[in-house]
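> fold the following and give me the result.
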Amino acid sequence: MPRKNSGPHLVWLKSRKKYYISFTDKGRSRLVSTGERDSARAQAALATFLSARASSGADSGRLRGPAELTIEQALVWYATEHAPDVRAPRAIGVAIERLSAWWGTRTVADVNKATVAGYRRHRETTGRGRGLSRKEAARGVAPATVDRELVVLRAAINWAHANNRLTTAPKIEGGTERPPRDRWLTVAEAAGLLRAARKSPPHILLFTALALYTGARHAAIVELTWDRVDLRAGTIRYLPAGRAQTAKQRPTVPIPRPLLILLRKARKTAKNPYVITWRNRPVESCRTGFRTAAARAGLAGVTPHVLRHTAGTWMAQRGVDTWQISGFLGHTESRTTALYKHHSPEYLDQARAGMERRRR
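The predicted structure is shown next:
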């Protein structure tokens, strides 16, 4: 049985130093230049290309059976009609590119345990993060990354079904629930990381300090603006005005003294509404710069999220009540208890005392 064509996806042509859209048309492989070197703008060009392909058919909005609707089409509808209204459209766009590159013209009827397992194997072994052509050896992505991509696939298919474009939607099983990683930094490791960050561009040091001392998520930090940093009151309001809280809450937190010193210094020279800037421009991500600083500090496998977990762990180790930790991090108290209670110096102390007490 011949292999089905892959859907349109981005490839990097090193010789031309630009992203191209690779797709198959009538059995022939074709390349169309996006004209972009930036991956985010290239992904936007891909979305436009997919939208144009989707709208070219006269019956694009009719109700179809699972064997008639391609995964590519379902993803295009979801990307163009629903994703722009969500909190993180760029993250959905990245997932859609990865999904489209593998599922291609497979139909919704082809979605089953075997094909989902095949996609998972591909992404976890050879499906490198960017999925682009490079000389470096292919490497897989984390299982959690594949889980998030399959969530987008399931959402796209369910969206088509809910909007009367698909008669029935198959069930896509989620990944195996994995225990959270209990990686946190010691005080010495954190000090080493901050020293290494001082050798990086200034925004990496400020980002690292914000992540460590407030436990905020990456997105909340890079989206932070100075109007929500009250240096007199010593507080940071991570939730933008007019935005409703989501499951990933953005709390208002006090500013610890070491961070306050850095923020005051950064505020004096700020020429942009955003706190985290590079060359007076806001940045979308600090992950690359942070990874460089962590490597310089000799900390393998340390991500920005490890600093969030470090903040919660330090508070628990120093006897802070779980209610206050949950308020500081924007967790539910039950989630905080599950993650940090075992770090508390009072963890199960009554149970231990009971076992040590002699029976009368």
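> from now on I want contacts and neighbour counts done on CA atoms only, so please keep to that.
Will do.
> can you tell me the SS state at V32?
strand (DSSP: H, G, I helix; E, B strand; the rest coil).
> now the other sequence, so there's something to compare against:
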Amino acid sequence: MAGRAVVGTMKFTWRALESRFGPMEADAITIADCRAHIEARRKAGIKDGTIHTELGHLRMVLLWAERHELIDKAPAIERPTKPEPKDAHLTKDEARALIDAANVPHVRLAIMLMVGTGARNEAAMQLTWDRVDFDRRMIQLRNPFDKQRRKGRATVPMNDRLYEALEEAKKGALSPFVIEWAGKQVKSIKKGLKAAGEAINRPDVSPHMLRHSAAVWLAEDGHSMHEIAQFLGHDDVKTTTKVYARYSPTHLRKLADSLAI
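Down below sits the predicted model:
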């Protein structure tokens, strides 16, 4: 997993796993151990989504150990059911208000970039000016020199407002990174985003919500699931359909019409 964002998350999940699983032989782990972990974490107030991730990382490491013949066979890891994706999203009016409420230039630009491209937070923070094509009005979210596998990084066109914002930002750029502060790359806008969200009475806003909102708007405008999947960088249109088809005004419409009496 070297070089992938999940490495940072795994450092935190190991803190939750180490006391129970650390002293154990890998192939001695049982379903009962998994259930004991689940019960203890729930009693500690931890949500099932977090527990699902923790045990998923344990499973990932055990399967790796099996592939590299460090253990004969990876034991079965039981996890709680993965919760449904969070449904909260911004309306376009709320997104406009959020941009206006962002009083720091790089936070405002990051919001515009993420809602204008549907980019994931990491992709937006790592975007460099050499991948912003002003002549063709295209943005390449995937770094062609990065050999690590990255989720959801497509090449997408920019709308007029985003084009103007990026063009203005480029004039004062002090680093290769599009989202910068004082000439240095910005790795997180969570603090500034939260402040802007609180100003418009949406304290729940997050970088992921910006991407999710963009996808919802695309579906609401009636674009096909295949087009939306390509725009978001989804490998499988089934993922897009499962989450966003219900927002489309045409979804199941013909079936409903067939039931008219």
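> report the TM-score for the pair.
TM-score for the superposed chains, counting by TM-score structural alignment, normalised by the length of the second structure: 0.87, backed by 260 aligned residues with a C-alpha RMSD of 2.5 Å.
> what's the mean distance for whichever helix in the second structure runs longest versus the first structure?
When the second structure is parsed with DSSP state H, its longest helix is helix 48-67. Compared with the first structure after fitting, helix 48-67 of the second structure has a mean deviation of 2.2 Å; criterion: mean C-alpha distance after the TM-score superposition for the first structure.
> in the first structure, point out the residues matching that helix.
Aligned by TM-score structural alignment, helix 48-67 of the second structure falls on residues 143-162 of the first structure.
> also stretch 172-183 of the second structure?
Under TM-score structural alignment, the match for stretch 172-183 of the second structure is residues 269-280.
> just the strands in the first structure please.
Counting by DSSP state E, one finds strands in the first structure at the ranges 9-13, 18-25, 28-33, 229-230, 235-237, 252-254, 277-278, 281-282.
> so how far does the last one sit from its counterpart in the second structure?
Think strand 281-282 of the first structure. Strand 281-282 of the first structure sits 1.3 Å off on average (mean C-alpha distance after the TM-score superposition for the first structure).
> all the helices of the stretch 101-250 of the second structure, residue numbers only.
105-117, 121-126, 160-171, 190-199, 207-220, 225-232, 237-244 (DSSP state H, counting those that start in this stretch).
> what angle do helix 237-244 and the fifth one make with each other?
Taking axes from the mean of the first three to the mean of the last three C-alpha atoms, to 10 degrees, helix 207-220 of the second structure and helix 237-244 form an angle of 90 degrees between their directions.
> same question for the first one.
Note on geometry: by the same axes, to 10 degrees, helix 105-117 of the second structure and helix 237-244 are set 110 degrees apart in direction.
> dump the residue contacts of the aligned residue in the first structure for R137 of the second structure.
The equivalent of R137 of the second structure in the first structure is G234 (alignment by TM-score structural alignment). G234 of the first structure makes contacts with 254-255, 260, as judged by C-alpha atoms under 8 Å, 6 or more residues apart in numbering.
> could you redo the last one with a cut-off of 7 Å?
Taking C-alpha atoms under 7 Å, 6 or more residues apart in numbering, we find G234 of the first structure in contact with 254-255.
> return the distance of the counterpart of R120 of the second structure in the first structure relative to E223 of the first structure.
Structural alignment (TM-score structural alignment) places R120 of the second structure against R217 in the first structure. Going from R217 of the first structure to E223 of the first structure by C-alpha to C-alpha, to the nearest Å gives 10 Å.
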